[in-house]
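Engineer: Return a 3D structure for these sequence lines:
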Amino acid sequence: MSSEFESWGRVRRKPRAAADLTEFQATPSGGFLPFGNGRSYGDTCHNDQGRLLPLRPGAAISAFDPDTGLLTADAGVLLSEILAAVMPHGFFLEVTPGTAQVTLGGAIANDVHGKNHHRRGTFGRSVESFTLLGSDGVRRSCSPEANAALFNATVGGMGLTGIIEQATIRLMRVPSANVRQTAFRFAAIDGYFDAIDDIDAAHEYSVAWIDQLARGGRLGRGVLMAGDHAEDGGPAKPPSAPRLSVPFSPPVNLLNRLTLTAFNELYYGRAPKQSQTGVVAWSSYFHPLDAITGWNRLYGPRGLFQHQSVYPSGTARETTVALIECAQKHGAASFLTVLKRFGEVPSPGLMSFPRPGFTLTLDFANSGERTLKMLDALDEIVIAAGGALNPYKDQRMSARMFEASFPHWREMEAMRDPALMSDFWRRTAMALEPRQSSKQAANA
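Structural biologist: Below is the predicted model:
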């Protein structure tokens, strides 16, 4: 069978071959790749030369203990489905990414992060155990204690070590899912960096929206939103169907410089000048864009690229300015520009993206070669700063950039299931492997 298994960026769109999990033990040309809900932006969820193994059909929650906060579910269960099950019992995810439309398996495979990395680290830290099916037909129970090396390679391993069938995660008890938010706007990037140490020390969550188009003395202006689960937040509404929808892709990019300039002025202008605190719905704080089905279609028929980097704290102010100015120099407009801190809590995953420092996320409509040249220029700034790129937001980083971002990739390659492959791994790690083999032969 075949279906339109798209990544969220929609740059490459074509029917992709799918297979049943029972076929996994026979390795086809091009290999297999597990597929969750397609919320990775690039080609970590593509395997155009092989076949995909969809994990959503039939996925269910099998156990939840409201005394311990432990939940066991199939890998294809969405985080929104988990929240719907546990919120009535006073629990919430310890780490939630910017969308709840991610599968449990995908959250593990990408070791996703949230707005509280400075407190709790990545999603992988809340994973107690999982069952991993290999192409040899063996099911392995993995945890930080059992099959620990395979556990560490699978967390953040982009689905390449085996098929995650079921996982048990730890949830946190909260007084309310709703959030007591403290928000204020800052006139330039210095306002963010001058405030963030105190903000992160005082709050569970923090995230900043940046006006990427502002220049001069206003460069990097934005809105900082800190939060904690509200003691008096009242009953929280469970996840619900989106209120709005973009049912088709418009013929042109609607998120262009003209529309974004107007949006940024309105958003910044409505933000409080002084610190303002109040209770907001959990869904609007954590997953605002989940309220719009298919919002990625607004970028038009050519799709979008997302560039997310992390770079050290010592030069973060200068690096952030350099990245924003680079995008401006290339005439690009980013709709969703987000700045957050990554804390010192270590990720369990061998290939996890988060590491101590700051992370800037930029979204750009695909304008072809012009956009690719700009993204390459952004990469050079990140490399020079000693930073890294996020693989599950990427669909074009060079093998050189990949190696600079993930120096332990060969350990991951040694743990990869031989029947599993993705377009991302083929494009990056496999492009480096022949050179490494030649080097070894020359030294033999």
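Engineer: use CA for all of it now, contacts and neighbours both
Structural biologist: Fine.
Engineer: Give me the neighbour count for residue 408.
Structural biologist: 12 (other Cα atoms under 10 Å).
Engineer: Let me see the contact set for it.
Structural biologist: The neighbours of residue 408, taking Cα atoms under 8 Å, 6 or more residues apart in numbering as the test, are 350, 351.
Engineer: Check the gap between it and residue 438 for me.
Structural biologist: 19 Å (Cα to Cα, to the nearest Å).
Engineer: With residue 115 instead?
Structural biologist: Residue 115 is 43 Å from residue 438, by Cα to Cα.
Engineer: between these two, who's got more neighbours?
Structural biologist: Neighbour count, other Cα under 10 Å: between residue 115 and residue 438, residue 115 has more, with 27 against 11.
Engineer: What segments of the stretch 101-250 of the chain are strands?
Structural biologist: 127-133, 139-142, 163-173, 179-186, 205-210, 222-229, 244-245 (DSSP state E, counting those that start in this stretch).
Engineer: can you tell me which of the ones you listed comes nearest to residue 378?
Structural biologist: strand 205-210 (16.8 Å; Cα to Cα).
Engineer: just the angle between the closest one and strand 179-186, please?
Structural biologist: Interaxial angle, strand 205-210 versus strand 179-186 (axes from the mean of the first three to the mean of the last three Cα atoms, to 10 degrees): 30 degrees.
Engineer: Here is the second sequence; please produce its structure so I can put it next to the first one:
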Amino acid sequence: MAKFGSWGNLVRAEHIIEYLTDSYSLPEYFVKHLKNNSRDDYGHKVLPLGNGRSYGDVCTNSNGVLLKTEFLNHLISFEPEKMTLECESGVMLKDLQRFLVPNGFMLPVTPGTQLITVGGAIANDVHCKNHHMFGTFGHHVESFTLARSDGSILNCSAGENKELYRATIGGIGLTGVILTAKLKLKPVAGPWIDAENIPYGNLDEFYSIARDSEAGYEHTVSWIDCITGNGERGIFMRGNNSGDTAYKCIERNIKVPFMMPMSLVNKLSLFLFNKMYYFAQTVKKSKFKAHYEKFFYPLDNILEWNRIYGPKGFFQYQCVVPMENGFDAIKEMQRVISESGQGSFLGVLKTFGDKEAAGMLSFPKEGFTYALDFPNLGEKTKKLFSRLDSIVNEANGRLYLAKDARQPKELFEKGYGTDVINEFVKYRDPAVSSDLSRRLLGF
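Structural biologist: Sure, this is the predicted structure:
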């Protein structure tokens, strides 16, 4: 037994930690150790775990088993002519990218950190700054092998076990243990992004820039100031992969040395940071060349950055609201957050395209997505979230399960649809459970 908590540091609970050292032993493990212990009290249910970078309780299984996949970290094949790569599920995206880029390829979609595993990227169907062109990670998973607690290992793709394939992509780890995956790649000249920063003063300007940028720019995203001024100004960032072939690897890390005794994120620090950040971005050169690691993963060079929020931890609140209701919803959320005096250093606002969802419980849909980190201030934060939930609910939006730690079951069911959820439940593995699944799905 050992204590484990997710990246948000909200709760650290006792778990049985076990390590999957090879894919061949898993079926026997499932059958002998789990199948006969799938009790109603969930005491011996298992949850596959990659690098544990989810923010909420999607990656915790209190008093149950965490089956870590970090030793499933081998490359199986690389076929440049087919633009595909096959690897085990515990491989980190950082390692894949650093192998692929010198060889003229990248993963088409990665999230805001590359310190996650391939299995985690599939299970949470992560997205990037290029959803309008490339969709989600799941859109580029050609196939995977999935171990189930009945001892079977199934090949899953759009043509084979296709419903289980769709249930597993975005299925938050509940359909079994992903062992290997075959991924589609995109060609690139090198590690550089031709980028541009555009300051804007309000959400109307943001929407105009976003709409004008989507046709000509692969990567579009915005930092938004949620605390100072009128609570709407920000910096719009857009870019395309550069034709520059000069290779460079970044390895400059700083580390937050220990857990802060209290959160360093407060009303004063938020006001000063957001004011200085906005000013710094407006005076710098608007067009520049950025290394992909700096452009895509700005926080990865700050190791253990979650410690700045102190021992009570923090929440990330990420929603998506449909385009037809989203503009007014984001405006109202900005007003409510600004009034609350709570907020985030790194408020992220961007648009999703009209790509069909890759998985049954995939988060993105066409509209606006907004993500912010909030220090855990107890009841004060809960009251703020209740108000934000009401706005999201009214706009027919939903919250991202990979970031969630507390949303009401009613919001989950409306946001994802009870018909879709009931269809997904058919494909869950009865030996698998998590704190999130017990909270929102009842198992």
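Engineer: thinking again about what came up before, may I see the strands of the stretch 101-250 of the first structure organised as a markdown table, with mean neighbour count added?
Structural biologist: Below are those laid out as a markdown table (neighbours: other Cα atoms under 10 Å):
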| stretch | mean neighbour count |
| --- | --- |
| strand 127-133 | 21 |
| strand 139-142 | 18 |
| strand 163-173 | 22 |
| strand 179-186 | 23 |
| strand 205-210 | 25 |
| strand 222-229 | 24 |
| strand 244-245 | 13 |
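Engineer: Dump those to CSV, plus distance to residue 80 of the first structure.
Structural biologist: CSV is the format used below for the strands of the stretch 101-250 of the first structure (distance: least, Cα to Cα, whole Å):
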stretch, distance to residue 80 of the first structure
strand 127-133, 17
strand 139-142, 24
strand 163-173, 14
strand 179-186, 17
strand 205-210, 19
strand 222-229, 18
strand 244-245, 17
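Engineer: what's near enough to touch the spatially most central residue of the first structure?
Structural biologist: With distances taken as Cα atoms, centre = their mean, the residue of the first structure nearest its centroid is residue 112 (5.2 Å). By Cα under 8 Å, 6+ apart, residue 112 of the first structure lies in contact with 95, 96, 97, 122, 123, 124, 156.
Engineer: can you tell me which of the residues you listed lies nearest to residue 107 of the first structure?
Structural biologist: Closest to residue 107 of the first structure, out of all of the contacts of residue 112 of the first structure and judged by Cα to Cα, is residue 123, at 6.8 Å.
Engineer: what residue of the second structure matches up with the closest one?
Structural biologist: Aligned against the second structure by TM-score structural alignment, residue 123 of the first structure finds its counterpart in residue 137.
Engineer: where along the stretch 201-350 of the second structure do the helices fall?
Structural biologist: Secondary structure of the stretch 201-350 of the second structure (DSSP state H, counting those that start in this stretch): helices at 203-213, 267-283, 292-296, 323-340.
Engineer: The counterpart of residue 265 of the second structure in the first structure - nearest residue in space that isn't next to it in sequence?
Structural biologist: Alignment note (TM-score structural alignment): residue 265 of the second structure maps to residue 255 of the first structure. Closest residue in space to residue 255 of the first structure, ignoring its immediate chain neighbours: residue 299 at 5.9 Å, by Cα to Cα, 6 or more residues apart in numbering.
Engineer: quick one: contacts for that neighbour?
Structural biologist: The contact partners of residue 299 of the first structure, by Cα under 8 Å, 6+ apart, come to 249, 250, 252, 253, 254, 255, 365, 366.
Engineer: That one pairs with which position in the second structure?
Structural biologist: Checking TM-score structural alignment: residue 299 of the first structure goes with residue 309.
Engineer: whereabouts in the first structure does stretch 50-68 of the second structure align?
Structural biologist: Under the criterion TM-score structural alignment, stretch 50-68 of the second structure matches residues 36-54.
Engineer: thinking again about what came up before, mind checking which of the helices of the stretch 201-350 of the second structure is nearest residue 389 of the second structure?
Structural biologist: Nearest of the helices of the stretch 201-350 of the second structure to residue 389 of the second structure, taken as Cα to Cα: helix 323-340 at 9.6 Å.
Engineer: Figure out how far that closest one is from the centre of its chain.
Structural biologist: Put simply, helix 323-340 of the second structure sits 22 Å off its chain's centre (Cα atoms, centre = their mean, to the nearest Å).
Engineer: Next: stretch 340-348 of the first structure.
Structural biologist: Worked out by Cα atoms, centre = their mean, stretch 340-348 of the first structure lies 14 Å from the chain centre.
Engineer: just stretch 249-265 of the first structure next, same as before
Structural biologist: 23 Å.
Engineer: contacting residues around the residue nearest to residue 1 of the second structure when sequence neighbours are not counted?
Structural biologist: Nearest residue to residue 1 of the second structure in three dimensions, chain neighbours excluded: residue 16, at 4.5 Å (Cα to Cα, 6+ apart). Contact partners of residue 16 of the second structure, counting by Cα under 8 Å, 6+ apart, are 1, 2, 63, 64, 65, 66.
Engineer: could you measure the fifth one against residue 46 of the second structure, distance?
Structural biologist: Spatial separation of residue 65 of the second structure from residue 46 of the second structure under the definition Cα to Cα is 5 Å.
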